[in-house]
Structures are given as structure tokens and as C-alpha cells.
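>>> no FASTA, just this:
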């Protein structure tokens, strides 16, 4: 089953959630955003005893948001995500803009990101092999999120410009980031391997990959072109939930995350870390090496530099690089 490809919707949807999803897709919003918004809107509906949202008002929204803060003890960012989903529901879908809201604000503090030291990152990476190792090297070497790495296509690796192009990243935005010198050869070998698999799929009557944003209509044969093949193809073919076509998708994140989690434990890294710690470590190493925060913001794809600035709190020699007086010779 393909988990990150939007399922086909009816041509003339009648169900509430299908109509909502249709509107979201008409705005060219990321599928991850669609999943998130639908999740919180369903939570909102269940919280109010399956009452239709059109019968609700700002009062019901305030009750739900306060519940998240007080009873559920959710973080500020979680509450804000739920708020964004409900604002979209009422303003864009129901065309009933909410008045000024008054609700209990979440106070759960924002946690600092977990960061590997360089030696810890190397130990974890050396404990991996195959595709999970290369994915981890991309996250640490280029600052990619795990799904940004797994969704890379052959054409997204630009050896000539020494850059990697991230398509439809968080916020449905494209960006470029660096292609590390040390990854040029492994990525070349990975491309060769995925194209060998592609030739086998073509010989077996398959070989067509998913094309985003209806590009399959603009380029009818594009899905079978080598450039569009996933850099990290899945081990097996799977059924596309919209078209029913048997295709080879990319690796799913959960398998890679499991491998990284095991490697973290075996490396003896006693931190509350997961695959995303590689991206945090990428940003922190760049700060330590003196790179400008705006450059790091661009490489990470952060919309707001304040998001990037959190890494200034976790650079090595915490406390903004201040030397403690106890470290001075007595």
C-alpha cells in the first residue's frame, strides 16, 4: 500500500471529507498538509459528538482548542496546527470566517532539538548499510528531511551544479541544497542501481512511476523515463490507490527509521534521538563552522529565520560559546 500518494477522489464528491479534500487539492497544497488538516478536522468533529461543522461556531472552536491545551496538554505548535486546520475549514471551505477567538493557550514549552556530535553521527551512520545508510548520509550531509530524501528522483541530483533539488518540500515548496563531495560517488552508484531495476521493470511490463500534479497528462510517457525514477525504489511493486496501476514506489520512511533507531542504540548514543537528529546536526555543524544563519535557513527551507535560530541554542559549547570560569586553571 502506498501511504504518501493521495487517493483518487470522486469526480463529483458528495461526502463531506471528500469535498474538503477536493478543495485542498484545488489549492495545490501539499498532501502532507491535506492529511494533517483532515486529521484535526475529524478530531474536532468527534470532540463535538459528530456534529456537522456547519452547525458549529467560534464557541465550539474555542472549546476544542482549550481542550487540547488543558486536558490533552498539547504543545504550542500542535495547538497552532489544529487552529490552522480549523481556520481553513471555516474560512475557505464553509465560507464562515471565525470571529476573534478566545481560548486557553498551550503552555507546553518548545523543546530544543536533539543533536548528534560529529562522532556520534559517524558512529550511527557506520552502523547502517545499503539505502538506509545513504539516506542518513543525505540527511546529515545535505540537511534533508527523511521523506525529502526518499522522494528524490534521478533528475533531482545535479552533479554538474553540485546541488540536490528538493521538490515539494514542507509547505509544498521547492529548494536547492548542497551535494556533498563525499556523496557524489555513492549517489552515482545508487542511480546506476535504480536504473538497472527500472530496466527490469520495463521488461516485465511495468516501469512507470507516479507523476505529481497531473504531469502524466502533460508528459504521457514521462513516468517511464529514467529521469523520473525514484532514487530509492521500493523492493516490491505496489498498487496505486487512484489508478489501480501496479508501480514501483519509493522506500517508505518507517523501515529506514527502524534501521536508524537500531543503529542509534547499537552506537551507544543515549539521547532521545531519531532520524530527524541528522538534519538538526547538519544545521548545528554549519553554525559551528561560522556559516551565516540566512544561508542555513535557505538550505533547510525554513520560511522564518526564527525557526533556524533555535540551533544557536544547541551549538557545541552551550551557552553561546561562553567559557565557564570553572574551566580556568586554579
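Cool, the structure landed. Since this is a predicted model, take the numbers as computed values, not measurements.
>>> When you work out contacts or count neighbours from here on, use the C-alpha atoms and nothing else.
Noted.
>>> how about the longest helix seen in the chain: buried residues?
In the chain, ranked by residue count with DSSP state H as the criterion, the top helix is helix 184-203. Within helix 184-203, the residues scored as buried using 16 or more other Cα atoms under 10 Å are 187, 190-191, 194-195, 197-198, 201.
>>> Could I get those in a markdown table, plus columns for distance to residue 303?
Formatted as a markdown table, those follow (distance: Cα to Cα, whole Å):
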| residue | distance to residue 303 |
| --- | --- |
| 187 | 28 |
| 190 | 31 |
| 191 | 31 |
| 194 | 33 |
| 195 | 35 |
| 197 | 37 |
| 198 | 36 |
| 201 | 39 |
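>>> Among the residues you listed, which pair sits farthest apart?
Greatest spatial distance in those: 187 and 201, 20.8 Å, computed using Cα to Cα.
>>> Please report the distance of residue 71 from residue 108.
Look at residue 71 and residue 108: by Cα to Cα, to the nearest Å, they are 12 Å apart.
>>> neighbour count winner among those two?
Neighbour comparison, residue 71 and residue 108: the larger count goes to residue 108, with 13 against 8 (by other Cα atoms under 10 Å).
>>> so who does that one touch?
73-76 (Cα atoms under 8 Å, 6 or more residues apart in numbering).
>>> After the longest helix of the chain, heading C-terminal, what element do we hit next?
Next along the chain after helix 184-203, taking DSSP states H and E as the criterion, comes helix 215-218.
>>> Mind giving me the packing neighbours of that next one?
The contact analysis (3 or more Cα pairs under 8 Å, 6 or more residues apart in numbering; DSSP states H and E) places helix 215-218 against no helix or strand.
>>> Run through who's touching that helix.
By Cα under 8 Å, 6+ apart, helix 215-218 touches 222-223.
>>> distance between it and the chain's centre?
Relative to its parent chain, helix 215-218 has a centroid offset of 25 Å by Cα atoms, centre = their mean, to the nearest Å.
>>> try stretch 305-322
Relative to the centre of its chain, stretch 305-322 is centred 23 Å away, using Cα atoms, centre = their mean.
>>> Straight-line length of it, end to end?
Per Cα to Cα, stretch 305-322 runs 23 Å from first to last residue.
>>> What lies in contact with that stretch?
Taking Cα under 8 Å, 6+ apart as the rule, stretch 305-322 contacts 112-113, 115, 280, 283-285, 287-288, 293-294, 296-297, 302, 323.
>>> Below is an additional structure, to be compared with the one above:
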């Protein structure tokens, strides 16, 4: 049974607020999913039942996720963030002192490829997907940041890429590799041809966050706002029902990486994020300052970046095995 508030279900109200505050579509879907699961878990029937003993309800659900479902710490935190949004923003009832059993987050050393392994994998991925993977390694981009790049984010003169609205809603600048300049320029020429055809066919609009769409009229059809890596086809935007060309799907890139790693016979759990880890580690190897790497990666806490120093302590804390001294 849906919880009704002022002729709207609670989840519809939550969705409206998420869109008004320009949350990413993926975040919107995730938050709505967690809120729905929470309501079903407690079998809540109305708004009042949500408000009664709110902290205890949230604690019970998070404890259930940790102990019964054995979810990862990041998954539990994601659920908590969704419920905090639900109570604080939608119900306007801030949560206080939630003390649930938490999933344990074990310290993990990131998966890093050697320079030779990176070269092997990159040599087996061609086309647009290959270009995206090269950008992941060349600038330490997250896969979500790479697919969301806009044409205006690439500065060929200053040889840099601006990552806008990254994790934590922060902007940062990262280097553009010299070897990718001509390739990217050629790629953008092809994208412009596609965009001009879309305009001619009555399309050509691209998604812009609500505030930008309101501030800059017709910016959604300007080439500089288009995605650097648009999808092959035009689809209906689920938020606005407008038919437009979105960015390429991340799964296409992940599948290509997985195939290439298998072909290279590399026995590491390599994901798109491994190229970001490799970018940081290889910069450290060549003497780049740790705080510079922190800025390039967009880390708020230096301790997050320091994990790459552990990767360089090869052989376990940099110790040479006694076997090698026999």
C-alpha cells in the first residue's frame, strides 16, 4: 500500500524533491529503491507510522542489512544516505543518533596494473571505448566521470580536462595526455556531424541539470554542452519524456575491459576503477607529490590517497624475502 501525502505517494514526493535538487538519475533510482525497501520491511501504511520511533526503525533496518543480508559497508551507507534524505528532506524530521550494527569495512589494497599490463589491455580495446579507457588511465577519471564529460570540459590549449560535479559534487582539473589530443579532436569532429544531423531531424537536445537548463535557454542544443561520448541511439529521457541522445552506457566499457583482460591472461580482478588506481600509483612511482595526486583524484582526505603508498611497498612493507638472500 502506497503512503499518500497531499494527493501524492511519498515516493513520488521524494522523486520530485530529488529532481528539484538536481540529483543524478542513478542516485534518484537508488534512493527511491532503498526508501521503498525500508517501507516494505517495516510494512508501514501511513506517514504517521514512518514518524513514530523513526530512529529505532532506521537502526533496525540497517542492522538487518548488516547481520542478515551481510551487505558491504558501502551498500549500508548508501541505504542510510537514502533514509536520511527521506526523513530530513521529505518528511522534514531529521534523524538523531542512529546506532545500528555496521558492516565491517576491511582495509583493502587497490588492484593496480603494471605499466606493461596497462599497455597490453589498452592495445586490445579500440574505437570509442578504447579512447574512454585511455582517458581513465591518462587522467585518473572514474568511469562515471568519463562518460559524463561534455565537449566544453576538454581544453586542448591548456591540455587539461575539467571534471565537473564529481564525487562529493566537486570540480577538479586533470591532465589531458598529448597522445590523445589528435584522437579526441577527430572524435569530436565526428560527434559534431552526428549532433548536426540530430538537430536537422528535430532532436539534438541533451540533458542539463534543472538549474542550468533554466539559467541558459537553448543551451541543451548547443554543441559545447553535448556529451563527448554520446550513445548510439536516441531514447526517451525517463525524467522529462523528451527524446534525446544520452551518454554511452558504462556497461559497454566494463565488458570491453573484461574481454581484454581475459585475452591478456591477467589474473587480477580488473575493473574500470583499476585504471584510476594505476594512474595514481604510476605517478607516485615517478616521484609526483602525494598532495598533487590527491588533488588530481579529487580526494577530500589525504589518507584516502595514502593507500597508494602501500602498493609501492612491494614484497610486504618493502622487505626483501630471506629466500632471495640465500
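Arrived safely, thanks for sending. Keep in mind the model is a prediction, meaning the values are calculated, not measured.
>>> Take the contacts of stretch 305-322 of structure 1 and keep only those in helices.
Those of the contacts of stretch 305-322 of structure 1 lying in helices (DSSP H): 280, 283-285, 287-288, 293-294, 296-297.
>>> In CSV: those, plus distance to residue 241 of structure 1 and neighbour count.
Putting these into CSV (distance: Cα to Cα, whole Å; neighbours: other Cα atoms under 10 Å) gives the following:
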residue, distance to residue 241 of structure 1, neighbour count
280, 34, 25
283, 37, 29
284, 40, 25
285, 41, 20
287, 43, 19
288, 45, 15
293, 42, 18
294, 40, 14
296, 37, 21
297, 36, 18
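>>> Spatially, which two of those are the most separated?
For these, the farthest-apart pair by Cα to Cα is 280 and 294; their separation is 15.7 Å.
>>> what about the longest helix of structure 1, how far off from structure 2?
On superposition with structure 2, the mean distance recorded for helix 184-203 of structure 1 (mean Cα distance after the TM-score superposition for structure 1) is 1.4 Å.
>>> Contact partners for the residue nearest the centre of structure 2?
Central residue of structure 2 (Cα atoms, centre = their mean): residue 144, 4.0 Å from the mean position. Neighbouring residues of residue 144 of structure 2 by Cα under 8 Å, 6+ apart: residue 250.
>>> In three-state terms, label the aligned residue in structure 1 for it for me.
Under the alignment (TM-score structural alignment), residue 144 of structure 2 maps onto residue 147 of structure 1. Secondary structure state of residue 147 of structure 1, per DSSP: H, G, I helix; E, B strand; the rest coil, is helix.
>>> what's the distance between residue 147 of structure 1 and residue 136 of structure 1?
11 Å.
>>> Kindly report the same for residue 55 of structure 1.
48 Å.
>>> So if I had to pick from the two, which one is more boxed in?
residue 136 (31 against 7).
>>> That one contacts residue 279, doesn't it?
No: using Cα atoms under 8 Å, residue 136 of structure 1 is not in contact with residue 279, being 9.1 Å away.
>>> who's in contact with residue 110 of structure 1?
Going by Cα under 8 Å, 6+ apart, residue 110 of structure 1 touches 75-76.
>>> hmm, 10 Å instead?
75-77, 310 (Cα atoms under 10 Å, 6 or more residues apart in numbering).
>>> Mind telling me what element it is part of?
Residue 110 of structure 1 is part of no helix or strand when elements are defined by DSSP H and E.
>>> ok, residues contacting stretch 244-254 of structure 1?
By Cα under 10 Å, 6+ apart, stretch 244-254 of structure 1 touches 1-5, 8, 131-132, 146-147, 149-153, 197-198, 201, 205-210, 223, 229-240, 260, 275.
>>> residue range for stretch 199-210 of structure 2 in structure 1?
Using TM-score structural alignment, stretch 199-210 of structure 2 pairs with 202-213 in structure 1.
>>> Would you mind finding the match for residue 252 of structure 1 in structure 2?
Counting by TM-score structural alignment, residue 252 of structure 1 lines up with residue 249 in structure 2.
>>> and that match, how many neighbours?
Neighbour number of residue 249 of structure 2 under other Cα under 10 Å is 15.
>>> ok, residue 134 of structure 2 to residue 243 of structure 2 distance?
Per Cα to Cα, residue 134 of structure 2 is found 30 Å from residue 243 of structure 2.
>>> For those two, indicate the residue with more neighbours.
More crowded of residue 134 of structure 2 and residue 243, by other Cα under 10 Å: residue 134, with 24 against 16.
>>> For the more buried one, which non-adjacent residue is spatially closest?
residue 122 (6.9 Å; Cα to Cα, 6 or more residues apart in numbering).
>>> Where does the helix or strand harbouring that neighbour end up in structure 1?
Assessed by DSSP H and E, residue 122 of structure 2 sits inside helix 115-123. Mapped onto structure 1 using TM-score structural alignment, helix 115-123 of structure 2 spans residues 118-126.
>>> which residues sit against the matching stretch?
Counting by Cα under 10 Å, 6+ apart, 115-117, 127, 132-137, 140, 259-269, 277-278, 281-282, 285 sit against stretch 118-126 of structure 1.
>>> Buried among the residues you listed? Need that as a selection in ChimeraX.
To isolate the buried ones among those in ChimeraX, judged by 16+ other Cα under 10 Å, type:
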select :115,116,117,127,132,133,134,135,136,137,140,259,260,261,263,264,267,269,277,278,281,282,285
